[in-house]
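Asks: would you be able to build a 3D model of this:
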Amino acid sequence: MAKNDPYAALRYKEFNVFLLVRFAMVFAWSMQFVVIEWEVYSITKNPLSLGIIGLMEVIPAVSLALFAGHIVDQNEKRNLLFKCLVGFSVISIGLFLLTWPEFTTNISTKVTLYSIYFLVFLGGIVRAFLGPTIFSLFSLVVPKKVYPNAATWSSSVWQMGAVIGPALAGFAINWIGVHWSMCLIFGFSLFAIISLSQIERKPILNPKIGEPILTSLKEGIHFVRNSKAVLGALSLDMIAVLFGGAVALLPIYAQDILKVGPEGFGILRAAPAVGALITMFTSAYFPLYRKAGLKLLAAIFGFGICIIVFGLSTTFWLSAAALFLSGVTDGISMVIRQTILQLRTPDSMRGRVASVNSMFVGSSNELGAFESGLTAKLMGTVTAVVFGGSMTLITVVLTGIISPKFRKLDLRKDLEEHNADNS
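Replies: Got it, this is the predicted structure:
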């Protein structure tokens, strides 16, 4: 295999199937979240309701994360992913019914709203298991020598789903309504289930099957705590996403500030993912593992600047451009973080480390949504977004000053060691 082959991971059949499954799942999940955001805000006209959506998902996702990581490390990964996909499909059917006027005719608006929150809560339970399962299955469909390249393609496909899902959500709401948009989402979840059948069952690489759960969880936490690169990357990204969660307030910007309707909402919602997608495809040709720490700090600093510009903008295309550039910088952060995790995590601990990752970064999206909704309620929408961007900048500066070792982090040696192990 040629050195620095940008298509190295794509030469493995099961990895391509894995990418199809991941795309369909991310597309369905991101589209569903956007459609529900729009529906809930249309019902309530209360910015806090958008924060509650995030809170309902993050509570089970965080509470069950470590337990889910233990379960993933102890069990076969493909079947676990199948169960996660089935769970998501059931939730999609529920939301399909709750957005069907004929079904909700005799149900009060309050009951409908609380039922939506409940299904989002169930989605958080599914997500607690989904992230660690996908992360663990990833390492079983490609050899270690192509992990960095595979991480780039996997993240790119994730972003592709995150681009098309929200964009199509905005247009679909306008063209076919919320109810039939949910039907489309259910269709993609079924496609993910069918595609997954093309991946064979995988061996369980954990040598400690049957290990007591408390011992297992302590081992996972101990590993992350003592891996400074992993802990630093996760902590930095968590703070940035937590305080830079302006995306959660996009329904308010689309409906009340920029006044661009559902189509403009779809464009705004997709703009960050478009930027991230371009970054990730570019990184397949220009790897980011050199001077990774410095690049990560610079990327998140740029992300904070973009969030502030978006918050202050009253022009649609300037707002879209700011969100696009926030996606470019966020894409750099995501690729570097995923490369760190894949290179420095032992096979037997991937589920638990991925669970910690979901607690640090994945769930901070929902906590960020709650923080944004709460601060928007208390200090106004624009002020809340600018505050979040400013806190991101402060976090980056403090991290760079306090941790010079992280600033000098470089992943070339890790990559060389993995290549040597697989030569």
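Asks: going forward, measure contacts and count neighbours with C-alpha atoms only.
Replies: Noted.
Asks: so what's A369 up against?
Replies: L50, G51, I53, G54, L55, L242, G245, A246, V247, A248, L249 (CA atoms under 8 Å, 6 or more residues apart in numbering).
Asks: another one to check against the first:
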Amino acid sequence: MPEADIRRFIRFLMARIASSLSFQMLSVAVGWQIYRQTGSAFALGLVGLCQFLPMVALTLLVGHLADRFDRRRIVAICMGVEAVCAGVLALGVFTHHLSLPLIYLLIVLGGSARAFESPTMATLIPALVPRGDLARATAWSSSSNQTAQILGPALGGVVYAVSAGAAFAGSALLFLTGLLLITSLRLARRPTSRQPVTLASLFSGIHFIVRRPVIFGTISLDLFAVLLGGATALLPIFADHILKTGPWGLGLLRSAPAIGALCMSVCLARRPLAGPIGRILFGSLLLFGTATVVFALSRSIVLSLVALMVLGASDAVSVVVRTTLVQLQTPDDMLGRVSAVNMLFIGTSNQLGEFESGTTAAWFGTVPAVVIGGIGTILVSLLWMKLFPALRDIRSLEAAPTPAEADTQALKQAEAGADPTRAQAIR
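Replies: All right, here's what the predicted structure looks like:
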């Protein structure tokens, strides 16, 4: 990678780390603040709802704007909005005028900004590095995010213990730092699309994904595999009633997947994946499901931690492969809309995965629920290998077809299958 690209990418990583750290700190501080004011678990649950709803409501608009305007500026504006929200929270704590409705309003505003920032941030990577370095850059980006997920909550908790206002103020400063770093970036390529906002253009990202088996298979695989394998919501029960470790064990269990993912992401950044990428992707998800089952059946804290680290490491492999394939398979003028839909699927799978785990646990018990989820992930992976042979048979990321080649392949498949409607749509 040329030295100028390396410098730009390092600045991007620093901006992403600052934003992720700030978000994690803010999440911990907001949770503690709400619980201290209300003592209500329901009030805490509303935080996730306030963050999730803006993402669902704004996804289609987010992608369209990311393909029409300067993506760097969109990310900077979002970080500015998040900094203001954190600053208002800090001011409210320092002046003792922080009501619960105001906190929820600021969470919704910050969640709306986050809905724009996350998918748009992902689209910046292809504009910063050459195509051949995309997999390595994606791995470094993933490792930076995992680092923030490990350090952010701890940092937020420590600072909040000293001063609640300082935790919110520190979050605001980190968002401002990210804003300054992102505005200093000089992108090699910028979106050129200036399509008018129409109903068809808003849904064009979904239409684009459905027409391409590799992208559709990749994104839907993530949705269903993570949806069934989401056991994190049940970790407090495992720590308390099954492993009998208490709060310290819960902290270790929550950190273990991120530690495994971080270690694997660093390895992938230093030594990119080689070999049959499609089979590696499915193999990592099969390992994810197996590790989930092992964790469910374990009665040893050591074995449980190892299983969760393997789970996190295997998920990191699939994340890097899936993200890189989506970026390589999507033309730049569609990348914002496709990334927005991808982020919605990821967010939906995480949120609904926790709901699925909790519901299944209520029906069948905690251990059976996690076992069922792990087996479900394995079955989905095997089924997707049959349904999406184009994804299964990709030999390497470098050999993955370009968007134009993918269109040609899809057209040939449609014509061979005597599907004139689909063939006309591809043309």
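Asks: quick check: TM-score for this pair?
Replies: The TM-score (TM-score structural alignment, normalised by the length of the first structure) is 0.81; 402 aligned residues with a CA RMSD of 3.4 Å.
Asks: quick check: buried residues in stretch 181-197 of the second structure?
Replies: By 16 or more other CA atoms under 10 Å, the buried positions in stretch 181-197 of the second structure come out as L181, I182, T183, L185, L187, R190, P191.
Asks: what of stretch 264-277 of the second structure?
Replies: Neighbour-count burial for stretch 264-277 of the second structure flags M264, S265, V266, C267, L268, A269, P272, L273, I277 (criterion: 16+ other CA under 10 Å).
Asks: which SS class is the spatially most central residue of the first structure?
Replies: The centre of the first structure sits closest to G362, judged by CA atoms, centre = their mean, with a distance of 5.4 Å. Classification of G362 of the first structure using DSSP: H, G, I helix; E, B strand; the rest coil returns helix.
Asks: corresponding residue for it in the second structure?
Replies: The alignment partner of G362 of the first structure in the second structure, by TM-score structural alignment, is G347.
Asks: neighbours around the nearest residue to that match once chain neighbours are set aside, how many?
Replies: Take G347 of the second structure and drop its neighbours on the chain: the residue closest to it by CA to CA, 6 or more residues apart in numbering is F52, 7.8 Å away. F52 of the second structure: 20 surrounding residues under other CA atoms under 10 Å.
Asks: counterpart of F52 of the second structure over in the first structure?
Replies: Alignment note (TM-score structural alignment): F52 of the second structure maps to V58 of the first structure.
Asks: what residues are up against that match?
Replies: Counting by CA under 8 Å, 6+ apart, V58 of the first structure has contacts F121, G124, S363, S364, E366, L367.
Asks: the same query, at a cut-off of 10 Å, please.
Replies: By CA atoms under 10 Å, 6 or more residues apart in numbering, the contact set of V58 of the first structure is 52, 64, 120-121, 123-125, 127-128, 358-359, 362-370.
Asks: so who does M182 of the first structure touch?
Replies: Contact analysis of M182 of the first structure by CA under 10 Å, 6+ apart lists 28, 31-32, 35-36, 92-100, 169, 172-173.
Asks: how about 8 Å then?
Replies: M182 of the first structure makes contacts with Q32, V35, S92, I93, L95, F96, as judged by CA under 8 Å, 6+ apart.
Asks: just the element for the last one, please.
Replies: For F96 of the first structure, the element it lies in under DSSP states H and E is helix 77-98.
Asks: sweet, I'm off.
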